[in-house]
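K.L.:
have a look; sequence and predicted model below, questions after that.
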Amino acid sequence: MEELRNKRIALLGNMNNNHFTLMRYMRDLGLNVDLLLFINEASHFIPECDTWEFNKWTPYIKQTGLSNGYNWMGTLMLLFKRKKIQKTFEPYNIILANGFGPALCYLGRRKLDGFIPYGLGGEFLIKEKKMNLFQVAFFYIRRYFQIKGIRKTGFIATIDSSESNLVNYTKINVLNKIVPLAVCAVYNREPIINTNLFIRKEVLQVLQELKKTKYSLFSHVSHFWKSIRPFEIAPIKCNDILIKAFAEYCKRSTQKSIKLFLVNYGPDLNASKELIAQLGIDSQVHWCPMMERKEIMVILDHVTLGAGEFGGYIWGGTGWEFLSKGI
């Protein structure tokens, strides 16, 4: 640890606020760490959504002005911004990255010390099934630089040892770089504050409903159980399993003071609502608005049981959020 105290460390990319989480823990340990954001981070994965103390962390959050690989124009422009990439990484002794980080480090002629992927099988390595000619060309350009960067990376951190996750690393001959480490998903050292002063009215209504409910089963997973994204072989969330199991419990149990709390978002939201109606459990389901993680963490203090994804080898961020609250 002492040898790291004299190093400047960069965490590039912030999917699921994972690197914002890791940055705070590392800062708590006295390390000199900055979070480097892509110019097009998803709006609900920005640090403001994950802390009530944003001003405290602002000095350590930097905007790179670089694309995360999803925007084709911004990504192709990176080919002409090698000096900008080099200048962005120049102050740092150690770089850890997710997303398009390996490709960026390769373009900036900088070795990536650690790749912490958020996607199954690594980002930008899996070709979608339906693509037009332009999309195919764009995919292979990204993939070329991503593979170049991954091959020069010091280590790849993933706890998922399933074949579907490791197959791409095997194909590009980097299996020896795998280190079995989980993603740092949740920062649970936020101060206890009177959140009623800050929290939205819609979220306060959820809190009130939870307090009235003797037993609650809470799931803030997006509804994604019929749709299949082009690069996946099966649905990833499988919310229908939870809904059917809850309906079966309601049928068998004499305990009526229980409610299922679900969140209003996801491509299969309407399908979930139709399934709930068919199963006749509408009165025992409460629909919550979309919430930021800092709001969800307040909600979880009043939850009896939590339910994460049912479609993968391991839980995603929702499961770690439950565990961090002792649910």
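P.N.:
That came through fine. Numbering: from 1, shown residues only.
K.L.:
C-alpha only now, for contacts and for neighbours.
P.N.:
Will do.
K.L.:
nearest the geometric middle of the protein, what residue?
P.N.:
residue 16 (2.8 Å; CA atoms, centre = their mean).
K.L.:
that one and residue 277, how far apart?
P.N.:
Separation of residue 16 from residue 277 (CA to CA, to the nearest Å) stands at 32 Å.
K.L.:
what do you get for residue 10?
P.N.:
Distance of residue 10 to residue 277, given as CA to CA: 49 Å.
K.L.:
tell me which of these two has more neighbours.
P.N.:
Legend: neighbour count by other CA atoms under 10 Å for residue 10 and residue 277, higher for residue 10 (25 against 12).
K.L.:
identify the residues contacting that one.
P.N.:
Residue 10 is in contact with 33-36, 89, 92, 94-96, counting by CA atoms under 8 Å, 6 or more residues apart in numbering.
K.L.:
so of those residues, which ones are in helices?
P.N.:
The helices, defined by DSSP state H, take in residue 89 from the contacts of residue 10.
K.L.:
putting a second one here so we can go through both:
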Amino acid sequence: MYKTNGLRIAFLSNMNNNHFALARYLRDEGFDCELLLFTDEQDHFHPKCDTFTLEFMTWIKRISWGSERQLLTINPKVIQADLDKYDVFIGCGLAPAFLCKAGLLLDIMIPYGNDIWSETMYRFALPHYIAKSISSTYFQRKGLSQSKIVNCALGAGIYGSRIRKLCSNSLFWKFDIPMVYHRQYADPVVNGGSHWISEFEAVRNNADLMVVAHGRHVWGNASDPNVKGNNLLIKAWHLFCQRNPSIKAKLVFIEYGQNVTESKQYVTDLGLNASVKWFPQMFRKDIMPALLMADIVAAEFVHSWIGGGVIFEALVAGKPLLMHSIEHEKSTTMDNLYPIYNAKTPVQIAARLQEYVENKERGKEIGLQGQYWYKKYVVDKALTRYSQYFEERAAELGKVPR
């Protein structure tokens, strides 16, 4: 793919495998993209966790920096040397901070959450760590303020006002990026499969209703944007099972998040152990077969989001989403939104589950409409805008875009 006079694009960091997915789409379009992994990347978001092939090894590189504790002492020349050959920088995490320290500008910031939340707040730290924490926050704020573009849907989410304040000088692209590379999940068995498939099949074969809720377990106050409402779903599941004792129903959870223990205890307290199946934390390529087998995918019930990993994974799988969405409540037309089972309280969630079992064909149609929406309004829209930007930058630099 490399051209001597071609535009070279660097994706910095890979939280949630977001950049890996977007880079794959753009490489399919002929752009020369590489993904640079930071030193503090989470193992379960490594590119190998989201692909059935080894092709990625030719364009993925691990660099020697990226963590908060490195920012204070790193020599800017190290950053400059690692990035010297690239023309466009797309980042998340602390990418704005490191580029700022090196005197570079981030072309496009794609925030995932904490990079514009906790990472931009001056906070208490141990005495030996105070200087590093302050330095990181300072450069992150400054780097964000200098970012040319912020790609963020900016819906009703709790992050909206903060990112507008931090990036007041930036151009906003108010659409979601395609976080999930849908082209490999049409048939996971053909594409390499997963050793978890038989385990999920065992659940599917013994259930009239299979609901998958594979997001993090985070309990707490609604002021925390990470809170998911797992307890609300568990209570709703209790109500639904009480009302439908003849239905063989299974709720699939993943042991992921800081409050797994609390969720397990609540399941036990409500006598739901027989109808709830737990699986260990796993890679996206392993969890996707479960979604493809499921009837419904449950997302979040405290905060309102239109996009996100759990949501987009469900849409790619073609399954109806059970979730809370203010945007869906406000919308007078569904032209630019996918249909969902909208609910927030345990009573509402249980009612939506009841609605599905009483009209499964409608549920299947909701899932297929969501799948179409993802391809048209997320994938196609993002590729059009990114392609346009790369072509504009290539023209400015006198280079070939692809």
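P.N.:
Received, thanks. Bear in mind the structure is a predicted one, so any value in this text is a computation, not a measurement.
K.L.:
on that earlier part again, and the residue nearest to the centre of structure 1, what's its match in structure 2?
P.N.:
Applying TM-score structural alignment, one finds that residue 16 of structure 1 aligns to residue 16 in structure 2.
K.L.:
excluding chain neighbours, what is closest to its match?
P.N.:
residue 45 (5.5 Å; CA to CA, 6 or more residues apart in numbering).
K.L.:
ditto for residue 172 of structure 2
P.N.:
Counting by CA to CA, 6+ apart, residue 150 is the residue found nearest to residue 172 of structure 2 once chain neighbours are left out, at 5.0 Å.
K.L.:
so how many other residues sit close to the corresponding residue of structure 1 for the one you found?
P.N.:
With TM-score structural alignment as the criterion, residue 150 of structure 2 lines up with residue 156 in structure 1. Applying the criterion other CA under 10 Å, we find 26 residues in the vicinity of residue 156 of structure 1.
K.L.:
what's the helix or strand for residue 156 of structure 1?
P.N.:
strand 155-157 (DSSP states H and E).
K.L.:
and the longest helix for structure 1?
P.N.:
helix 133-151.
K.L.:
mean per-residue distance, it to structure 2?
P.N.:
In the superposition with structure 2, the average deviation recorded for helix 133-151 of structure 1 is 2.3 Å (mean CA distance after the TM-score superposition for structure 1).
K.L.:
buried residues in that helix?
P.N.:
Neighbour counts using 16 or more other CA atoms under 10 Å place 139, 142-143, 145-151 of helix 133-151 of structure 1 among the buried residues.
K.L.:
who touches it?
P.N.:
69, 72, 100-107, 111-112, 115, 124-125, 127, 172, 174.
K.L.:
at 7 Å instead, please
P.N.:
100, 102-103, 105-106, 124-125, 174 (CA atoms under 7 Å, 6 or more residues apart in numbering).
K.L.:
re earlier: so how do I select the buried members of the contacts of residue 10 of structure 1 in PyMOL?
P.N.:
Command for PyMOL that selects the buried part of the contacts of residue 10 of structure 1, burial taken from 16+ other CA under 10 Å:
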select buried, resi 33+34+35+36+89+94+95+96
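K.L.:
make JSON lines out of the contacts of residue 10 of structure 1 and add distance to residue 285 of structure 1.
P.N.:
What follows is the contacts of residue 10 of structure 1, written out as JSON lines (distance: CA to CA, whole Å):
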{"residue": "33", "distance to residue 285 of structure 1": "43"}
{"residue": "34", "distance to residue 285 of structure 1": "42"}
{"residue": "35", "distance to residue 285 of structure 1": "39"}
{"residue": "36", "distance to residue 285 of structure 1": "40"}
{"residue": "89", "distance to residue 285 of structure 1": "49"}
{"residue": "92", "distance to residue 285 of structure 1": "49"}
{"residue": "94", "distance to residue 285 of structure 1": "48"}
{"residue": "95", "distance to residue 285 of structure 1": "45"}
{"residue": "96", "distance to residue 285 of structure 1": "41"}
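K.L.:
in the stretch 151-300 of structure 2, which spans are helices?
P.N.:
Applying DSSP state H, counting those that start in this stretch to the stretch 151-300 of structure 2 gives helices spanning 160-166, 197-204, 230-243, 260-269, 284-293.
K.L.:
what lines up with residue 83 of structure 1 in structure 2?
P.N.:
Per TM-score structural alignment, residue 83 of structure 1 is aligned with residue 77.
K.L.:
SS state for its match?
P.N.:
Three-state call for residue 77 of structure 2 (DSSP: H, G, I helix; E, B strand; the rest coil): helix.
K.L.:
and it, how close does it get to residue 20 of structure 2?
P.N.:
26 Å.
K.L.:
neighbour count winner among those two?
P.N.:
Ranked by neighbour count (other CA under 10 Å), residue 77 of structure 2 and residue 20 place residue 20 first, with 28 against 13.
K.L.:
residues contacting the more buried one?
P.N.:
Counting by CA under 7 Å, 6+ apart, residue 20 of structure 2 touches 14, 35, 47.
K.L.:
how close does it sit to residue 227 of structure 2?
P.N.:
Relative to residue 227 of structure 2, and taking CA to CA, residue 20 of structure 2 is found at 26 Å.
K.L.:
go on, residue 111 of structure 2?
P.N.:
According to CA to CA, residue 111 of structure 2 stands 18 Å off from residue 227 of structure 2.
K.L.:
and if you look at residue 329 of structure 2?
P.N.:
Distance from residue 329 of structure 2 to residue 227 of structure 2, by CA to CA: 21 Å.
K.L.:
who's more crowded, these two?
P.N.:
Neighbour count, other CA under 10 Å: between residue 329 of structure 2 and residue 227, residue 227 has more, with 18 against 10.
K.L.:
which non-adjacent residue is nearest that one?
P.N.:
Excluding the flanking residues, the one nearest residue 227 of structure 2 by CA to CA, 6+ apart is residue 218, at 5.0 Å.
K.L.:
contacts only, for the alignment partner in structure 1 of the one you found.
P.N.:
Alignment note: residue 218 of structure 2 maps to residue 224 in structure 1; criterion TM-score structural alignment. By CA under 7 Å, 6+ apart, the contact set of residue 224 of structure 1 is 235-239, 266-268.
K.L.:
recalculate using a threshold of 8 Å.
P.N.:
235-239, 266-269.
K.L.:
could you dump the helices of the stretch 151-300 of structure 2 into TSV with distance to residue 368 of structure 2 added?
P.N.:
Formatted as TSV, the helices of the stretch 151-300 of structure 2 follow (distance: least, CA to CA, whole Å):
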stretch	distance to residue 368 of structure 2
helix 160-166	29
helix 197-204	20
helix 230-243	24
helix 260-269	31
helix 284-293	12
